[in-house]
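> sequence? don't have it. structure:
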């Protein structure tokens, strides 16, 4: 069993507040949908600690560098951990990360999507450790994302009962 909550404190990581949606944007779905021993996590974008969408905005291979994309993917991980903590009550209920699907906003010639998504994966392993944090994943390039985010990630985790 991991002690993700203690690792967050040791790493001096503050999880962001719930996402502050732009005016007029309505999202009629839950951020985390728990079904039995699984939690399905809707696509998250990067956030600031106050819940505001985090930049840089735009596409990899154009206005966003691989390093900025990596940092953005890490912020996506923090956003997702915040949603999981609010829904589950504690990140320590997560018993395993199953699959991560990363979408990278990029131009048609950009092919380094795995390096960008490493920002997310590295954070998850840092917080949960290798055994619980390891996951299969997909890192695909897409032509655009909501709010012009450079990265969006959805995932599935195993959870213990409340």
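Ah, there it is. Bear in mind that the values here come from a model prediction, so they are computed numbers and not experimental data. Numbers count the residues shown, from 1 in each chain.

> CA only for contacts and neighbour counts going forward, please
OK.

> distance between the ends of stretch 31-39?
End-to-end distance for stretch 31-39, by Cα to Cα, to the nearest Å: 10 Å.

> this is the other structure I want to compare:
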């Protein structure tokens, strides 16, 4: 049976470095067997006036959501040491920096959701909200946070 790390390697994916938080928060907070991951973005801010549904395509925003999912997995790896400690991705909140008339938020956040299933299999299937925002920090196209159940509560 393959591990999440094996699946990442098979997909040709490398986890990005997790730098320090960009504000007065931490990357993750654990309570019992739940790990709450702080919101992350794709790492490549757009200009603040660029919006999904106008200058940013659904395809590009979906790719940004996938990259954001990879960053969330990197935070999990940093916190847990071994991705095999992920019992279940419980909940994902995906926020899309979109024009008011945009309605394809689920298609954008599928970039992250699909990645979680590719890496964690059935344990990657989760409850989710995908919503639009008038703006996001530093002009990023998406911000995604997650709640994860872990098998090693420490």
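Cool, got the structure. Treat the numbers as computed from the prediction; the structure is a model and nothing was measured.

> can you find the partner of residue 125 of structure 1 in structure 2?
Using TM-score structural alignment, the partner of residue 125 of structure 1 in structure 2 is residue 117.

> tell me which stretches of structure 2 form strands.
With strands called from DSSP state E, structure 2 shows them at 28-31, 34-40, 86-97, 127-133, 142-150.

> which stretch among the ones you listed comes nearest residue 71 of structure 2?
strand 34-40 (7.2 Å; Cα to Cα).

> list the contacts of the residue lying farthest from the centre of structure 1.
Largest separation from the mean C-alpha position in structure 1: residue 109, at 24.3 Å (Cα atoms, centre = their mean). By Cα atoms under 8 Å, 6 or more residues apart in numbering, the contact set of residue 109 of structure 1 is residue 61.

> that one pairs with which position in structure 2?
Per TM-score structural alignment, residue 109 of structure 1 is aligned with residue 101.

> quick one, longest helix in structure 2?
If you go by DSSP state H, structure 2 has its longest helix at helix 58-80.

> re the thing from before, looking at the strands of structure 2, spot the one closest to residue 10 of structure 2.
Nearest to residue 10 of structure 2 among the strands of structure 2 is strand 86-97; the distance by Cα to Cα comes to 18.6 Å.

> and the closest one, what does it pack against?
Here strand 86-97 of structure 2 touches helix 105-120, strand 127-133, strand 142-150, going by 3 or more Cα pairs under 8 Å, 6 or more residues apart in numbering; DSSP states H and E.

> and that strand, how far from structure 1 on average?
For strand 86-97 of structure 2, the mean deviation from structure 1 after alignment is 0.4 Å (mean Cα distance after the TM-score superposition for structure 1).

> which positions in that strand come out as buried?
86, 87, 88, 89, 90, 91, 92, 93, 94, 95, 96, 97 (16 or more other Cα atoms under 10 Å).

> now do it against strand 34-40, angle only.
Between strand 86-97 of structure 2 and strand 34-40, the angle comes out at 30 degrees (axes from the mean of the first three to the mean of the last three Cα atoms, to 10 degrees).

> list the contacts of residue 33 of structure 2.
Here residue 33 of structure 2 is in contact with 149, 150, 151, 152, 153 (criterion: Cα under 8 Å, 6+ apart).

> same question, residue 111 of structure 1
So residue 111 of structure 1 contacts residue 141 (Cα under 8 Å, 6+ apart).

> switch the cut-off to 7 Å
Residue 111 of structure 1 makes no contacts at all, as judged by Cα atoms under 7 Å, 6 or more residues apart in numbering.

> distance of residue 136 of structure 1 from residue 160 of structure 1?
On the measure of Cα to Cα, residue 136 of structure 1 and residue 160 of structure 1 end up 20 Å apart.

> make TSV out of the helices and strands packed on strand 86-97 of structure 2 and add mean neighbour count and distance to residue 40 of structure 2.
Listed next are these as TSV, based on neighbours: other Cα atoms under 10 Å; distance: least, Cα to Cα, whole Å:
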stretch	mean neighbour count	distance to residue 40 of structure 2
helix 105-120	22	11
strand 127-133	16	14
strand 142-150	23	5
